[in-house]
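Asker: My questions concern the predicted model and sequence given below.
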Amino acid sequence: MGAEAEERPHGAAVVADGFGLKGPRGWAFREVSFRAGPGTLVAIEGPSGSGRTCLLLALTGRMKAKEGTAEIGGLQLPKKMAGVRRISALGHVPGVSELDPAFTVAEHLGERALLQRRFDGSVRTFLRRPSERRASARARIDEAVAAAGLDLAALPKGERTSVRDLERLEALRLSIALALIGRPRLLAVDDTDLKLSDADRAEAWALLRSVADSGTTVLAVCSEAPEGALRITTLDATTAADTATAAIDKAADTAPGTEARTDDEAEAEADTADDNEAGADTDTADDADDATAADTKVNKASKAQVPDKADKADSDLTEDTTEEGAADALAETGRA
């Protein structure tokens, strides 16, 4: 039994197939498909408002997708959301798992260790002596702090340093340490490279790579994915709208019965008609003129139908990926 547990990969494999999430005013993201093995660093790249955070929360079981499926560590979404939450942990995610600026580093770490023991510990844990429980909690904290590369001694006031006094990179390390206390199989971090210098950004990605190398699968939202990471790109609302409009316009141009002929094609047809009807009487020529006039009316009517489809495209864009849709979906997040 122990040998099988050691052979089993610690990280959770992530598989998404046509994954999509829709809010009250539009799609936050859709048609996301990729595969990532255990211990992979996955960078969710895209501009702000393109549904990156919603995708992160959906893949960790915190938001319910509306289309497609995903599988996290063998647990299918959206059916097994609770199971996915048990094997995943959130680092920094604004509005969901933020650090309290009034807390000290030690208070954050102690609180997380206490919650971990209270909600995820076995009954046998509560039968231990208080000294053993404290030693076990301290060991978990030290392990997580070391894995996050957070040097407590280098902080201005050590463990008593308030979160508000931490640098951006130090706060990121603390949030990752808090997530790692639960020894998750999947770690999710939002805004990984936000407000970081080039040097700090390199350190942040080196940290996440080390976590992935240790076996934990990492999902990291960023504006620009680093080299060596599995890149998943989300589109912003403007790009998605342009893509949808282009697709609808193309469909309108090639749809049967709405194809408009060019002037050259009309003249070629007229010349062919003249050659075939050479020697015919004046009535036949008049009929040909009437037919040409009718073709012109059909062409004008066909061209008039194209703007109607463009208008329909504009109305359909409300159903596409929008920043408002992502914000509404994020606001509907139940439990983090």
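Answerer: Thanks, I have the structure now.

Asker: When you work out contacts or count neighbours from here on, use the C-alpha atoms and nothing else.
Answerer: Will do.

Asker: what about Lys312, which SS state?
Answerer: With DSSP: H, G, I helix; E, B strand; the rest coil as the basis, Lys312 sits in helix.

Asker: burial of it, as a residue count?
Answerer: 13 (other Cα atoms under 10 Å).

Asker: What of Asp283?
Answerer: As a burial measure, the neighbour count of Asp283 was computed by other Cα under 10 Å and equals 9.

Asker: Tell me the secondary structure of it, please.
Answerer: Counting by three-state DSSP, the backbone at Asp283 sits in helix.

Asker: how about it, what does it touch?
Answerer: Listed by Cα atoms under 8 Å, 6 or more residues apart in numbering, Asp283 has no contact partners.

Asker: can you check the one 5 residues further on too?
Answerer: For Ala288, the residues meeting the contact criterion (Cα under 8 Å, 6+ apart) are Ala273.

Asker: Distance check, it against Ala273.
Answerer: Shown here: Ala288 relative to Ala273, a distance of 8 Å by Cα to Cα, to the nearest Å.

Asker: buried residues in stretch 274-291?
Answerer: Along stretch 274-291, these residues count as buried under the neighbour rule (16 or more other Cα atoms under 10 Å): 285, 288.

Asker: hang on, I meant stretch 93-110
Answerer: Burial within stretch 93-110, assessed by neighbour count using 16+ other Cα under 10 Å, is assigned to 93, 96-97, 99, 104-110.

Asker: what about that stretch, distance to the chain center?
Answerer: Stretch 93-110 sits 24 Å away from the centroid of its parent chain (Cα atoms, centre = their mean, to the nearest Å).

Asker: can you give me the end-to-end distance of that stretch?
Answerer: Using Cα to Cα, the end-to-end distance of stretch 93-110 comes out at 20 Å.

Asker: How about residues contacting stretch 181-190?
Answerer: Contacts of stretch 181-190 with the rest of the structure, by Cα under 8 Å, 6+ apart, involve 10-12, 53, 56, 60, 86-94, 112-113, 116, 140-141, 143-144, 176, 179-180, 215-222.

Asker: now the end-to-end length of it.
Answerer: The first and last residues of stretch 181-190 sit 18 Å apart, counting by Cα to Cα.

Asker: here's the one I want to compare it with:
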Amino acid sequence: MTAVVHATGVQKSFGNHPALRGVDLLARPGEIVAITGPSGSGKSTLLHCLAGIVRADRGSITVAGHQLDAIGEEERSKLRRNEIGVLMQFGHLVAELTALQNVALPLLLRGESRASAAQRARTWLDRFAVGDLADRRPTQVSGGQAQRVAAARALVTEPAVLMADEPTGALDSLAGEELMAQVTLAARARGTTVLLVTHDARVAAHADREVVVRDGLVVGPPRARGAGGPSVTAEGPVAPGSPA
């Protein structure tokens, strides 16, 4: 099966500090992969490189058939509009826009009509149980509600991959669990690949498998989530007796 995300030998430094020291990672269509590790391990930097937000210094990254190290910023921005949904810890909604306008914005940016964008935005707000907040601005809703709006915005374009960086980090446990249940349901219904950076074991439990990053490297064989699952590596399932 063709990978949606394939990274090999990814390196990134900030000044003299190596944040990533040669990371390999592969995610297949419809997979939910948790990227875990301690603070400062490089997991968020890895996600930002995979999303094309930060350019890696070395290595190769291919997302939805596009090699990021071979295209410029304009092409990477277009890729994020069409193939990559991004969900950050604090949502980053546009304060001046209503929930409906925030969710419709990615569709408008890629040329969809206002009527069509508004209709699709309402559908996604309803899927995240915040349709009744369509006309409210971010300052008029709770943190959990705002993050649901942000999740709807990240998925409204029906991207090939959703990249989420600590999406529940600013929420209480109940709001975080509700958000992850809704994100997981929406992703599985559409076969969307999800790369999920988290330090929370309860959030990682929603994933099919877990990749652990420490000191800028993937360490050990990544773990399948759930009892009785196959052993896995960063490149997917491993048959019994096969090398990791």
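Answerer: In hand now; what should we look at? Here the structure is a predicted model, which means the values were calculated and not measured.

Asker: After superposition, what is the TM-score?
Answerer: Comparison of the two superposed chains (TM-score structural alignment, normalised by the length of the second structure) gives a TM-score of 0.73, and 209 aligned residues with a Cα RMSD of 2.9 Å.

Asker: What helix or strand is the residue nearest the centre of the second structure located in?
Answerer: Residue closest to the average C-alpha location in the second structure (Cα atoms, centre = their mean): Met163, at 1.3 Å. For Met163 of the second structure, the element it lies in under DSSP states H and E is strand 161-165.

Asker: Next, the contact list for the residue opposite Arg153 of the second structure in the first structure once aligned, please.
Answerer: Matched across to the first structure, Arg153 of the second structure falls on Leu178, judged by TM-score structural alignment. For Leu178 of the first structure, the contacting residues are 91, 108-109, 112, 144, taking Cα under 8 Å, 6+ apart as the criterion.

Asker: Against Gly215 of the first structure, how distant is Glu6 of the first structure?
Answerer: As defined by Cα to Cα, Glu6 of the first structure lies at a distance of 12 Å from Gly215 of the first structure.

Asker: which of those two has more neighbours?
Answerer: When Glu6 of the first structure and Gly215 are compared for neighbours, Gly215 comes out ahead with 18 against 9, by other Cα under 10 Å.

Asker: which stretches of the first structure form strands?
Answerer: Along the first structure, the segments classed as strands by DSSP state E run 14-23, 26-36, 41-45, 67-72, 75-77, 88-90, 186-189, 217-222, 230-233.

Asker: now, which of the buried residues of stretch 93-110 of the first structure sits nearest Arg134 of the first structure?
Answerer: Proximity of the buried residues of stretch 93-110 of the first structure to Arg134 of the first structure (Cα to Cα) peaks at Gly110, which lies at 10.0 Å.

Asker: Pull up the gap between that closest one and Arg117 of the first structure, please.
Answerer: For Gly110 of the first structure, the distance to Arg117 of the first structure equals 11 Å [Cα to Cα].

Asker: repeat for His108 of the first structure
Answerer: His108 of the first structure sits 14 Å away from Arg117 of the first structure, going by Cα to Cα.

Asker: next one: Ala82 of the first structure
Answerer: Applying Cα to Cα, the value for Ala82 of the first structure to Arg117 of the first structure is 18 Å.

Asker: just Glu7 of the first structure next, same as before
Answerer: Using Cα to Cα, we find Glu7 of the first structure at a distance of 26 Å from Arg117 of the first structure.

Asker: And for Pro47 of the first structure?
Answerer: When distance is defined by Cα to Cα, Pro47 of the first structure is 38 Å away from Arg117 of the first structure.

Asker: do the same with Ala273 of the first structure
Answerer: For Ala273 of the first structure, the distance to Arg117 of the first structure equals 89 Å [Cα to Cα].

Asker: got it, and Ala12 of the first structure?
Answerer: Counting by Cα to Cα, the gap between Ala12 of the first structure and Arg117 of the first structure amounts to 22 Å.

Asker: Of these two, which one has the most company?
Answerer: Between Ala12 of the first structure and Arg117, Ala12 has the larger neighbour count (other Cα under 10 Å), namely 27 against 17.

Asker: Tell me, how many residues neighbour Ala170 of the second structure?
Answerer: For Ala170 of the second structure, the number of neighbouring residues by other Cα under 10 Å comes to 15.

Asker: ranges for the helices of the stretch 151-300 of the first structure?
Answerer: Assigned by DSSP state H, counting those that start in this stretch, the helices in the stretch 151-300 of the first structure fall at 168-180, 198-213, 237-254, 263-276, 282-316.

Asker: of all those, which lies closest to Ala229 of the first structure?
Answerer: Among those, helix 198-213 comes nearest to Ala229 of the first structure, with 8.6 Å by Cα to Cα.

Asker: Residue in the first structure paired with Thr198 of the second structure?
Answerer: In the first structure, the residue equivalent to Thr198 of the second structure is Cys222, according to TM-score structural alignment.

Asker: and what of Lys43 of the second structure?
Answerer: Checking with TM-score structural alignment, Lys43 of the second structure has Arg52 as its match.

Asker: right, and its match touches Leu235 too?
Answerer: No. Using Cα atoms under 8 Å, Arg52 of the first structure and Leu235 do not qualify as a contacting pair, with a distance of 9.1 Å.

Asker: These two - which one has more neighbours?
Answerer: Just comparing Arg52 of the first structure and Leu235: by other Cα under 10 Å the higher neighbour count belongs to Arg52, 28 against 20.

Asker: Quick one: residues contacting that one.
Answerer: For Arg52 of the first structure, the contacting residues are 29, 44-46, 221, 234, by Cα under 8 Å, 6+ apart.

Asker: could I get those as TSV with neighbour count and distance to Lys66 of the first structure?
Answerer: Supplementary listing: the contacts of Arg52 of the first structure in TSV, determined by neighbours: other Cα atoms under 10 Å; distance: Cα to Cα, whole Å:
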residue	neighbour count	distance to Lys66 of the first structure
Phe29	29	10
Ile44	27	19
Glu45	21	21
Gly46	20	21
Val221	26	21
Thr234	24	17
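
Asker: Over in the second structure, see which of these survive.
Answerer: Contacts from the contacts of Arg52 of the first structure that recur in the second structure, judged by both residues aligned by TM-score structural alignment, their matches' Cα atoms under 8 Å, are 44-46, 221, 234.

Asker: Closest one of those residues to Asp249 of the first structure?
Answerer: Checking these against Asp249 of the first structure with Cα to Cα, the nearest one is Thr234 at 22.9 Å.

Asker: Mind checking which of the buried residues of stretch 93-110 of the first structure land in helices?
Answerer: With DSSP state H as the criterion, helices contain 105-110 from among the buried residues of stretch 93-110 of the first structure.

Asker: now, which of the residues you listed sits nearest Ala268 of the first structure?
Answerer: Within the set of these, His108 lies nearest Ala268 of the first structure; the separation is 80.2 Å, counting by Cα to Cα.
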